[in-house]
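Trainee: I'd like to go over a predicted model; first the sequence, then the structure.
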Amino acid sequence: MLAGKIMLESSAETYRVEDTMNRIAHSFGQKNPQSYATPTAINFSVDLMEPAIMMRIEKRTTDLNKIAEVNSVSRKIAEGQLNIEEALEALQTLEGQKFIYSDKVMVLIAALASGSFTIMFGGMWADFLPSLVAGGIGFIGFLWFDKLVEIRFISEFVASFIIGLLAILFVETGLGVELDKIIIGAVMPLVPGLHITNAVRDLLAGHLVAGLSKGVEALLTAFAIGAGIAVVLAFL
């Protein structure tokens, strides 16, 4: 259950979560473990005739490092390198670890990615710096508002709103050239690429409930980003 919880909170695909839980249970002698995961909850039973345990997943982020670490623990269990106490201790230590990157590093990466995406989408080099600044400040707004409110979609709306305002400011003052290219590049760090990928992979794996729910989540995120930009453009 702890392994599944860490993976779901780190945005792993649900079929991977279920597979990992079942493999760990098999490795510790359970013949017919039953696991069922959705983006917001896990149900697990060691056998068909045993009662199921349910755990809610309330907060989710993207941390591929933790997913890889849980998979590593799972492989060590399957190979007999860890007993159940050692495995539990390793997972508890992993659960307590903070995000691998600090907020400053994430803002720097988001800013550089914003400028790079602007060039990749056909923008001019004159728009690289405006997009870099807009993307970086917008991501700061996203991180700050995400800690202030629990609703992630509002944070994404605020971030895109800030990006839209800054993009218009840069173009109006002559520091930027193409408004659309600056906006497109700056919002890319907010785009839910991992959620879209996971939704497709879950659907292809036959996990229809999880796939559809992740697809809707990605759609709402895209709507929040688009709405933030649309509100700014509406007042031009």
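Mentor: Received the coordinates, thanks.

Trainee: from now on I want contacts and neighbour counts done on CA atoms only, so please keep to that.
Mentor: OK.

Trainee: from the centroid of the chain, which residue is nearest?
Mentor: residue 62 (3.4 Å; CA atoms, centre = their mean).

Trainee: so it sits right up against residue 10, yeah?
Mentor: Yes: under the criterion of CA atoms under 8 Å, residue 62 makes contact with residue 10 at 4.8 Å.

Trainee: can I assume residue 54 sits in a helix?
Mentor: No: according to DSSP: H, G, I helix; E, B strand; the rest coil, residue 54 belongs to no helix; its state is strand.

Trainee: residues near it, how many?
Mentor: 15 (other CA atoms under 10 Å).

Trainee: grab the nearest non-local neighbour of it.
Mentor: Nearest residue to residue 54, sequence neighbours excluded (CA to CA, 6 or more residues apart in numbering): residue 43, at 4.5 Å.

Trainee: ok, residue 152 next?
Mentor: Here the residue nearest residue 152, using CA to CA, 6+ apart, is residue 146, at 6.1 Å.

Trainee: can you give me the strands in this structure?
Mentor: Secondary structure of the chain (DSSP state E): strands at 34-38, 41-45, 53-56.

Trainee: got CSV for those, with distance to residue 135 too?
Mentor: Formatted as CSV, the strands of the chain follow (distance: least, CA to CA, whole Å):
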stretch, distance to residue 135
strand 34-38, 32
strand 41-45, 33
strand 53-56, 33
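
Trainee: of all these, which one comes closest to residue 230?
Mentor: strand 34-38 (32.2 Å; CA to CA).

Trainee: take this one as well and set it beside the first:
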Amino acid sequence: MNEMVEHNEEKVLKVCLLAGRIMMESGAETYRVEDTMTRIAAAYGITEAHSFVTPTGIIVSLQGVSPTQLVRISNRTTDLEKVARVNGISRRIAGGSLDMDEAFVLLKELESAQLFFSNWLQIAAAAIVSGSFLIMFKGIWTDFFPALLIGGVGYTSLLIIQHYTKVKFFAEFISALVIGLMAFQLVAIGVGEELDKIIIGSVMPLVPGLLITNAVRDLMVGHFVSGLSKGAEAFLTAFAIGAGVAVVFL
């Protein structure tokens, strides 16, 4: 009987850790990850579940004989579709329509799923966003297409450098540098007019908006470790972008 209980608790622990890891790697807030794991454990009959989540690791301890387990978070990106799907699976678990084995299989399939938009679609979206932000910041319409071109090229350089170097801050620095250089060149040959508006609009796809939002939300609910660490990551990202543009001006 004890072996059966221990086996069930081990399964619950695996489901909780897998769900939490997918959410953290996809850009979810810390408090949402902890709440989801607690609800999953409660749905499977474990009322005493404790978790400690940071941007780099998840520690979960369940009531009973199962030991505490740790999972490392090494890759973090933005994939809110996966966060939404994990929430959907947790709701089905809470509703009693999924047992532990079925939930684990669904989560493993979701973990390996590639839900990102294609690179070309991301580049096109970044280009349109760049031009739209230029207009929002009261730029002139003749600068719309230069900002659109520069924003697309800047985001392309970000994707390429991230693919080969795996160093996020370096990729953002080089991308901002490329954006600044292109803006200067286009203004110099008369294609663009307002240099500052073109650069501001073009770097907006690089701005860490989700990181800043998650940092504030985690701080508001009392997760100070995660909030401060995400805030520091957002600050470093903003610094890399600003440094890239500043080098061009210098």
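Mentor: It's in. Predicted, not measured: the structure shown is a model, and the values here were computed from it.

Trainee: nearest approach to residue 188 of the first structure belongs to which of the strands of the first structure?
Mentor: Closest approach to residue 188 of the first structure among the strands of the first structure (CA to CA): strand 34-38, 26.6 Å.

Trainee: which residues of the second structure does that closest one align to?
Mentor: Taken onto the second structure by TM-score structural alignment, strand 34-38 of the first structure occupies residues 50-54 there.

Trainee: how close does the matching stretch sit to the first structure?
Mentor: On superposition with the first structure, the mean distance recorded for stretch 50-54 of the second structure (mean CA distance after the TM-score superposition for the first structure) is 0.7 Å.

Trainee: the residue nearest to residue 54 of the first structure: neighbour count?
Mentor: Neighbour number of residue 43 of the first structure under other CA under 10 Å is 17.

Trainee: likewise for residue 90 of the first structure?
Mentor: Close neighbours of residue 90 of the first structure, defined as other CA under 10 Å, add up to 15.

Trainee: I'd guess residue 10 of the second structure is in a helix, am I close?
Mentor: Yes: counting by three-state DSSP, residue 10 of the second structure is found in a helix.

Trainee: what are the buried residues along the lengthiest helix in the first structure?
Mentor: Longest helix in the first structure, counting residues (DSSP state H): helix 208-234. For helix 208-234 of the first structure, the neighbour count (16 or more other CA atoms under 10 Å) marks 209-211, 213-215, 217-218, 221-222, 224-229, 232 as buried.

Trainee: ranges for the helices of the first structure?
Mentor: 2-9, 14-27, 64-78, 84-96, 103-120, 128-148, 152-172, 179-187, 193-204, 208-234.

Trainee: quick check: which of the ones you listed is buried the most?
Mentor: The highest average neighbour count among these, using mean count of other CA atoms under 10 Å, belongs to helix 179-187 at a mean of 26.

Trainee: in the second structure, what range does that helix match?
Mentor: So helix 179-187 of the first structure is aligned with residues 195-203, judged by TM-score structural alignment.

Trainee: do the same with stretch 103-115 of the first structure
Mentor: Going by TM-score structural alignment: stretch 103-115 of the first structure matches residues 119-131.

Trainee: list the contacts of the matching stretch.
Mentor: 143-153, 155-156, 201-205 (CA atoms under 8 Å, 6 or more residues apart in numbering).

Trainee: surely the residue nearest to residue 152 of the first structure meets residue 159?
Mentor: No: assessed by CA under 8 Å, residue 146 of the first structure is found out of contact with residue 159, at 9.9 Å.

Trainee: could you give the angle of whichever strand or helix holds residue 3 of the second structure to helix 80-94?
Mentor: In the assignment (DSSP states H and E), residue 3 of the second structure maps to helix 2-25. Counting by axes from the mean of the first three to the mean of the last three CA atoms, to 10 degrees, helix 2-25 of the second structure lies at 150 degrees to helix 80-94.

Trainee: other residues contacting helix 2-25 of the second structure?
Mentor: Helix 2-25 of the second structure is contacted from outside by 30, 33-34, 36-38, 40-41, 44, 55, 58, 60-62, 64-66, 71, 73-78, 82-83, 86, 100-101, 103-104, 107-108, 111, using CA under 8 Å, 6+ apart.

Trainee: could you measure from the residue mapped onto residue 163 of the first structure from the second structure over to residue 148 of the second structure?
Mentor: Using TM-score structural alignment, the equivalent of residue 163 of the first structure in the second structure is residue 179. Look at residue 179 of the second structure and residue 148 of the second structure: by CA to CA, to the nearest Å, they are 11 Å apart.

Trainee: between the two, which contacts overlap?
Mentor: Residues touching both residue 179 of the second structure and residue 148 comprise residue 202, with contact defined as CA under 8 Å, 6+ apart.

Trainee: contact partners for the equivalent of residue 153 of the second structure over in the first structure?
Mentor: In the first structure, the residue matched to residue 153 of the second structure (TM-score structural alignment) is residue 137. Shown in contact with residue 137 of the first structure (CA under 8 Å, 6+ apart): 107, 111, 162, 163.

Trainee: now residue 204 of the second structure: closest residue in space, sequence neighbours ignored.
Mentor: residue 130 (6.4 Å).

Trainee: quick check: that neighbour vs residue 183 of the second structure, distance?
Mentor: Here residue 130 of the second structure is placed at a distance of 12 Å from residue 183 of the second structure (CA to CA).

Trainee: one more: residue 114 of the second structure?
Mentor: Relative to residue 183 of the second structure, residue 114 of the second structure is positioned 34 Å away (CA to CA).

Trainee: what's residue 40 of the second structure aligned with over in the first structure?
Mentor: So residue 40 of the second structure corresponds to residue 24, using TM-score structural alignment.

Trainee: need the contact list for that match.
Mentor: By CA under 8 Å, 6+ apart, the residues touching residue 24 of the first structure are 74, 77, 78.
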